[in-house]
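**Q** The sequence isn't on hand, but the structure is:
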């Protein structure tokens, strides 16, 4: 067993479950075990009810915080049991938590999933609350994964772009030149709009392989209206969330159309919005050549991957599996890495990415 093993926990804006990984980084990176759990439907509904303003929010958030803490602890314990790893071998858990609000325009972000509860129910030191120190230093608090992408995926031989497609999509530009700045930011919606639309009309949680979107035709007027949103044209640093991209926003966009559209065509347009906003962002950096690697749940959407490739002629598009890390586990591994950075008194943010005034050690430590 490596001397220092970390657990990383991630529950993203797609609300599709908890991803847990056990990893070591010394003497080199090793993925020792993975585990994923679907959130109980009652817990999922409680999260969704808090994603928009409502009644009795403080009490509901307090109860959700405890319930999510227990769920994260359970996922950690199940990961260890599944891979026959001892609790005593784990140096720390790095927990992202579940984002309930991300409001960089108001300089705050809120993740739920009580780390005290995680530490208590696992007996393992837990590190959480990674985003707010960056915000305190004037940053967006997101995205945080580019520092990890740079540590694990940088190549001195070729430009690389890592694109995480979760509920939202974000990218990291890793220039081959060691003197060039690493850049990263949210590009806009990833799966969130497609997931919302198919759930509304087919009661499915996601569009498997993008099959429904592939059956439709893009509505040019709708795509143009959506892309006119100022966010897509703002310079980095920038980050976004469900506060901006949600079912209500889709419905508002639809009221501006000349005629009522076919639901399948709307899904095709939402997929094209994600692909186009990602491709626009990548092209804006003027890289003559680059390798583009996708991760996150959206990397399994074949239709989406094909559209991104079509919009990026001259670039190669693959998943991070080609870099020896399965695309489903990249973000969870990133938060294990961030926990390691915290304990080693090393920064976890990149000011060129978040806009913070400098490098900062991120996260709060909750002893076992």
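**A** Ah, there it is. Predicted model, so just to flag it, every value in this text is computed and none were measured.
**Q** hey, let's count contacts and neighbours off CA atoms from now on
**A** Noted.
**Q** where exactly do the helices run in the stretch 251-368 of the chain?
**A** For the stretch 251-368 of the chain, the helices defined by DSSP state H, counting those that start in this stretch cover 263-283, 302-311, 330-343, 351-354.
**Q** which parts of the second one are buried?
**A** Buried positions in helix 302-311, judged by neighbour count with 16 or more other Cα atoms under 10 Å: 303-305, 307-309, 311.
**Q** all strands for the protein, in order.
**A** 5-11, 18-24, 30-37, 90-103, 108-112, 126-128, 160-165, 168-174, 183-189, 291-295, 316-319, 364-366 (DSSP state E).
**Q** Determine which of these approaches residue 61 most closely.
**A** strand 108-112 (7.8 Å; Cα to Cα).
**Q** Output the helices of the stretch 251-368 of the chain as TSV; include the columns distance to residue 88.
**A** Below are the helices of the stretch 251-368 of the chain laid out as TSV (distance: least, Cα to Cα, whole Å):
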stretch	distance to residue 88
helix 263-283	42
helix 302-311	41
helix 330-343	16
helix 351-354	35
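**Q** Pick the most buried one from those.
**A** Highest mean neighbour count of the helices of the stretch 251-368 of the chain: helix 330-343, a mean of 26 (counted as mean count of other Cα atoms under 10 Å).
**Q** So what touches that helix?
**A** Helix 330-343 is contacted from outside by 6-10, 19-23, 25, 92-96, 127-128, 145, 148-149, 295-296, 347-348, 361-363, using Cα atoms under 8 Å, 6 or more residues apart in numbering.
**Q** Structure two is appended below for comparative analysis:
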């Protein structure tokens, strides 16, 4: 049996579809896994613009539009998978399965009818690629009373736990989230709030660039302490784990409501960066104060200003990225969904109830045969 699995994810920022082809030499654990190939596939600009708008709380124009988007996202995911395999010289028949996260449009794990919605029809991906596809990973956990997020901590724990020190894995995607890996004790994880989502959106609005390269725009401004205090006053930050959030909560309208008017755009960017750093640091101090090492991944590791501010707020804590542990920081989440697909096909749970708040371990996802 082949040991190749392919993971696909487009995160909160919808800045591209990450595809990772992973080999698992051991059928029962993640030891010795190898990233065979990886690439980021760009969204068609008009489609991305619509996905971002909907992810920020916009409403679809009709059920017809939502249905079309579900298929269009799946087609884009299938194209990303096939392009990666073509570059790697791998035939689809050699891949056991695709694990597809899809694109989140809504995440509402609270209320009398909690739900989470990731579009990108797994049937279309399986049909287009010719590869069995596992999709819709989050909804089973939500049905079991959990948040459906974060789901990557089990993968982090399998690869990055150390019995010698308390560690934390920090994913700096559109939304920040932690996996807490104590040397001894239960793995925990939770979202911290906005990481790149607000930075990217504000930068696009005021510079025309999709992201703040090297944090240069933020570095050109000054932190507005009064604005920072208003942003930090958001009640969500004070909630205890398990907790999760998304672009539908932290978006530019939320920022706009906190402004007094007349703030320099660069100062707002600097303040949003400080918000990300402050919430990341405060969450770690509150939940695992003895952390010796933070291992970062996600797009935020490419922003030296953000990493410097996080380090400045966590004196005495070693800050490094997953590359120091043999994992490409740009593709850890895509690799995790390849792993989750493997767990699903093996009949093993993919969630950690201590992380998501679910009533118990659950096998995640829906399998769409090739």
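**A** Structure received. Keep in mind that what you see is a predicted model, and the values were worked out from it rather than measured.
**Q** And the TM-score between these chains?
**A** TM-score for the superposed chains, counting by TM-score structural alignment, normalised by the length of the first structure: 0.96, backed by 362 aligned residues with a Cα RMSD of 1.2 Å.
**Q** ok, of the buried residues of helix 302-311 of the first structure, which one's closest to residue 241 of the first structure?
**A** When those are compared for distance to residue 241 of the first structure (Cα to Cα), residue 304 wins out at 19.8 Å.
**Q** pretty sure the closest one contacts residue 269?
**A** No - checked against Cα atoms under 8 Å, the pair residue 304 of the first structure and residue 269 is beyond contact range at 11.1 Å.
**Q** Pull up the overlap in contacts between those two.
**A** By Cα under 8 Å, 6+ apart, no residue touches both residue 304 of the first structure and residue 269.
**Q** Which of the strands of the first structure sits closest to residue 234 of the first structure?
**A** strand 183-189 (10.0 Å).
**Q** Distance check, the aligned residue in the second structure for residue 293 of the first structure against residue 337 of the second structure.
**A** Under the alignment (TM-score structural alignment), residue 293 of the first structure maps onto residue 295 of the second structure. Separation of residue 295 of the second structure from residue 337 of the second structure (Cα to Cα, to the nearest Å): 19 Å.
**Q** Over to residue 345 of the second structure?
**A** 12 Å.
**Q** what do you get for residue 163 of the second structure?
**A** According to Cα to Cα, residue 163 of the second structure and residue 337 of the second structure sit 25 Å apart.
**Q** Now do the helices in the stretch 101-250 of the first structure.
**A** Ranges of helices in the stretch 101-250 of the first structure, per DSSP H, counting those that start in this stretch, are 115-122, 132-136, 145-153, 192-202, 211-215, 220-227, 247-254.
**Q** what's the third one aligned against in the second structure?
**A** Under TM-score structural alignment, the match for helix 145-153 of the first structure in the second structure covers residues 152-160.
**Q** Give me the residues contacting the matching stretch.
**A** 29-31, 169, 178-179, 181, 187-189, 325, 333, 336-337, 339, 350-352, 355.
**Q** picking that back up, any chance of the helices of the stretch 101-250 of the first structure in JSON lines, with mean neighbour count too?
**A** Shown next, in JSON lines, are the helices of the stretch 101-250 of the first structure (neighbours: other Cα atoms under 10 Å):
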{"stretch": "helix 115-122", "mean neighbour count": "22"}
{"stretch": "helix 132-136", "mean neighbour count": "21"}
{"stretch": "helix 145-153", "mean neighbour count": "20"}
{"stretch": "helix 192-202", "mean neighbour count": "19"}
{"stretch": "helix 211-215", "mean neighbour count": "18"}
{"stretch": "helix 220-227", "mean neighbour count": "16"}
{"stretch": "helix 247-254", "mean neighbour count": "14"}
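**Q** for those, which one sits closest to residue 265 of the first structure?
**A** Among those, helix 211-215 comes nearest to residue 265 of the first structure, with 7.2 Å by Cα to Cα.
**Q** Where does that closest one end up in the second structure?
**A** Under TM-score structural alignment, the counterpart of helix 211-215 of the first structure in the second structure spans residues 216-220.
**Q** likewise stretch 231-239 of the first structure?
**A** Stretch 231-239 of the first structure lines up with residues 236-244 of the second structure when matched by TM-score structural alignment.
**Q** List of residues touching the matching stretch?
**A** The contact list for stretch 236-244 of the second structure (Cα under 8 Å, 6+ apart) reads 147, 149-150, 189-193, 279, 354-357.
**Q** Show the end-to-end separation of that stretch, please.
**A** For stretch 236-244 of the second structure, the first-to-last residue distance is 9 Å (Cα to Cα).
**Q** Repeat that for stretch 310-322 of the first structure.
**A** End-to-end distance for stretch 310-322 of the first structure: 20 Å, by Cα to Cα.
**Q** Please tell me which residues of the second structure it aligns onto.
**A** Under TM-score structural alignment, the match for stretch 310-322 of the first structure is residues 312-324.
**Q** Give me the contact list for that stretch.
**A** Contact with stretch 312-324 of the second structure is made by 277-278, 281, 291-297, 301, 311, 328-329, as judged by Cα under 8 Å, 6+ apart.
**Q** circling back to that earlier point, now the two most distant members of the buried residues of helix 302-311 of the first structure.
**A** By the measure Cα to Cα, 303 and 311 form the most distant pair in the buried residues of helix 302-311 of the first structure, at 12.4 Å.
**Q** Buried residues, the match of stretch 231-239 of the first structure. List them.
**A** 237, 241-244.
**Q** Which one of those is nearest to residue 118 of the second structure?
**A** Scanning these for proximity to residue 118 of the second structure, where the rule is Cα to Cα, the winner is residue 244, at 14.9 Å.
**Q** In the first structure, which helix is the longest?
**A** Ranked by residue count, the top helix of the first structure under DSSP state H comes out as helix 57-82.
**Q** mean shift of that one relative to the second structure?
**A** Aligned to the second structure and superposed, helix 57-82 of the first structure gives a mean residue distance of 0.9 Å (mean Cα distance after the TM-score superposition for the first structure).
**Q** who are the neighbours in contact with residue 361 of the second structure?
**A** Contacts for residue 361 of the second structure (Cα under 8 Å, 6+ apart) come out as 349-353.
**Q** Which of the residues you listed are still contacts in the first structure?
**A** Using both residues aligned by TM-score structural alignment, their matches' Cα atoms under 8 Å, the first structure keeps these contacts from the contacts of residue 361 of the second structure: 349-353.
**Q** Which PyMOL command selects the buried ones in these?
**A** Filtering those down to the buried ones (16+ other Cα under 10 Å) takes a single PyMOL command:
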select buried, resi 350+351+352+353
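**Q** Format the kept ones among the contacts of residue 361 of the second structure as TSV; extra columns: distance to residue 286 of the second structure.
**A** Output for these, formatted as TSV (distance: Cα to Cα, whole Å):
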residue	distance to residue 286 of the second structure
349	29
350	26
351	23
352	21
353	20
